[in-house]
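[1] Sequence isn't available, so here's the structure alone:
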């Protein structure tokens, strides 16, 4: 469900909202809610004793415009931007690292300066993809995909397994994939070449560049920060876009090989991995990260 919270709403505005919608007034079990409305257009309005209004459902933007509501906090609780790295910038993140099944996918996403002002309702829903359920990831991607500039790099399982056999280091694989994705976004969008790049840190800066010494072209001047996906809008967008493509790849692999591919690396997943290793020895390498320890 879409939702947006507006704090410190003027009493006169609240009075107008109440008068305009009094026929839709309902009771609430929350004693902190002063007024509770269920509108026929599937919009739910909670007006709290603190003069905070929580909107849930559909047509939130129309309601905000109708009553000229001012969104003081444009950022969700999860997105607290570093003041030295304001938009616009490019965020980088990866998915598939801890899953037995499916590829390794990196994404870099450029978010423009005006993003917060143009889509405050969408901003309130953007956070680290690990904190969003898969159904909402699919919906969020559709809302984000045309509002940011992005590239994904997919290291399919067969190539992943060959690369791991060569390097024996997953951090190196992640570094290579991120570098490939950044090369793509700059090659396809020359106007972005001077953009600040933020990466969710999985190794320190020195190690990252050491992993890329054998690469012909290396994108440098990257800002590394841990848990960046919960601090920067661009990294959170990259996280969501990467997760979307990971889910779609899992779906494709299941259909192509007639298998079920549970996510993660728990004992249930290990049982499935071992089953496929016995039953499908030739194909299992095409949808499984073979270096993972499947011993239960």
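    Ah, there it is. Since we're looking at a predicted model, the values are computed, not measured.
[2] Going by C-alpha atoms from here, please, whenever you check contacts or count neighbours.
    Noted.
[3] Then residue 251 would be within a helix, right?
    Yes - secondary structure of residue 251 (DSSP: H, G, I helix; E, B strand; the rest coil): part of a helix.
[4] Which parts of the stretch 151-296 of the chain are helices?
    157-167, 170-188, 205-210, 233-257, 267-279 (DSSP state H, counting those that start in this stretch).
[5] Next, format these as CSV and append mean neighbour count and distance to residue 62.
    Converted to CSV, those look like this (neighbours: other Cα atoms under 10 Å; distance: least, Cα to Cα, whole Å):
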stretch, mean neighbour count, distance to residue 62
helix 157-167, 16, 45
helix 170-188, 19, 35
helix 205-210, 14, 45
helix 233-257, 23, 24
helix 267-279, 15, 45
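[6] and the helix or strand in which residue 136 is found, which residues are buried?
    Under the criterion of DSSP states H and E, residue 136 resides in helix 134-144. Along helix 134-144, these residues count as buried under the neighbour rule (16 or more other Cα atoms under 10 Å): 137, 138, 140, 141, 144.
[7] put this beside the first:
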């Protein structure tokens, strides 16, 4: 049987994936009270741990938010006009048939590739992805991300795309962009637009959502005919949307697997991130393979390489 802490996390995930935000928490006798919010409305949900197991009690005034919370906890679809809509689509209609989410991994990692993924979801796949616990990869262990990635690829077969830019290709593209007076955001926009277009070729869709990492026009300007015909939502923390969360898991899994392959190829462990472990690994790599080989394993525009190259 799962622990009460796991039960609480499961309830919060279900509410978050239903488009709601979980706020303040307060311990109560035999349980925990959580405020569930949507805009200016709040409904308290109390989770109890008893001899017969776990339970949830939804309090507050009757209304769309309370109905939605009760429905989500029963496993029913959200109700109401804006309450319970997927993150990013609160003010939109017509997305219900399905939409696409994009996300990336490796952008802030010195070693390893940049991976950008796109996933198309429909009502049945939304339910399936939610059911297996898909969430923003930053909330998952590497092992769990790998397990979920395999399940996502099965559930969304033929409805996703992964763009892998190994360091050598990434560095070449970055240099080309820089020579045109562009920066990393332009490269990111190109990559997001490409995977979005690739999925649109497989799955006709009218809506898409991505994390807003720069001026919204960056991605829009890179879209081709198919992409320009859709409604593209760009919002901070877009990983709260299940399609973007699924894309984040696929991208993270592909990043980790390819980082491991590079480590194996060069016989040295290439660490994640951009911290002290990376700073220590660079001279070891140079001693073993020379400076010229860095472009094959690392994103050499990082300030980490000032004075090295």
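    Alright, I've got the coordinates. In this text the structure is predicted, and so the values were computed from the model without any measurement.
[8] Any idea what the TM-score is?
    Superposed pair, TM-score by TM-score structural alignment, normalised by the length of structure 1: 0.70. Supporting alignment: 236 aligned residues with a Cα RMSD of 3.1 Å.
[9] closest one to residue 80 of structure 1 among the helices of the stretch 151-296 of structure 1?
    Distances from residue 80 of structure 1 to each of these were compared by Cα to Cα, and the smallest falls on helix 233-257, at 8.4 Å.
[10] quick one, the closest one and helix 134-144 angle?
    Using axes from the mean of the first three to the mean of the last three Cα atoms, to 10 degrees, one finds that helix 233-257 of structure 1 and helix 134-144 are set 120 degrees apart in direction.
[11] what's helix 233-257 of structure 1 packed up against?
    With contacts defined as 3 or more Cα pairs under 8 Å, 6 or more residues apart in numbering; DSSP states H and E, helix 233-257 of structure 1 has these neighbours: strand 89-95, strand 104-111, helix 134-144, strand 197-200.
[12] whereabouts in structure 2 does the first one align?
    To tie it back to what came earlier, the one meant is strand 89-95 of structure 1. The alignment of strand 89-95 of structure 1 onto structure 2 (TM-score structural alignment) spans residues 99-105.
[13] Next, the mean deviation of the matching stretch compared to structure 1.
    Averaged over the aligned pairs, stretch 99-105 of structure 2 sits 0.5 Å from structure 1 after superposition, using mean Cα distance after the TM-score superposition for structure 1.
[14] and that stretch, how far out from the chain's middle?
    Distance of stretch 99-105 of structure 2 from the chain centroid (Cα atoms, centre = their mean, to the nearest Å) equals 7 Å.
[15] Can you give the contact residues for that stretch?
    Contacts to stretch 99-105 of structure 2, defined as Cα atoms under 8 Å, 6 or more residues apart in numbering, come from residues 114-122, 192, 195-196, 205-211, 239, 241-248, 251-252, 255.
[16] do stretch 220-229 of structure 1 as well
    So stretch 220-229 of structure 1 is contacted by 93, 127-128, 196-202, 204-205, 235-236, 239 (Cα under 8 Å, 6+ apart).
[17] now do stretch 205-224 of structure 2
    By Cα under 8 Å, 6+ apart, the residues outside stretch 205-224 of structure 2 that reach it are 88, 95, 98-103, 185-186, 189-190, 192-194, 197, 227-239, 244.
[18] Of those residues, keep whichever come out buried.
    88, 95, 98-103, 186, 189-190, 192-194, 197, 227, 230-234, 237-239, 244.
[19] still on that earlier bit, now flag whichever of the buried residues of helix 134-144 of structure 1 is closest to residue 168 of structure 1.
    Taking the buried residues of helix 134-144 of structure 1 together and measuring to residue 168 of structure 1 by Cα to Cα, the closest member is residue 137, at 31.5 Å.
[20] so who does the aligned residue in structure 2 for the closest one touch?
    With TM-score structural alignment as the matching criterion, the partner of residue 137 of structure 1 in structure 2 is residue 145. Contacts here follow Cα under 8 Å, 6+ apart; on that basis residue 145 of structure 2 touches 137, 249, 250, 252, 253.
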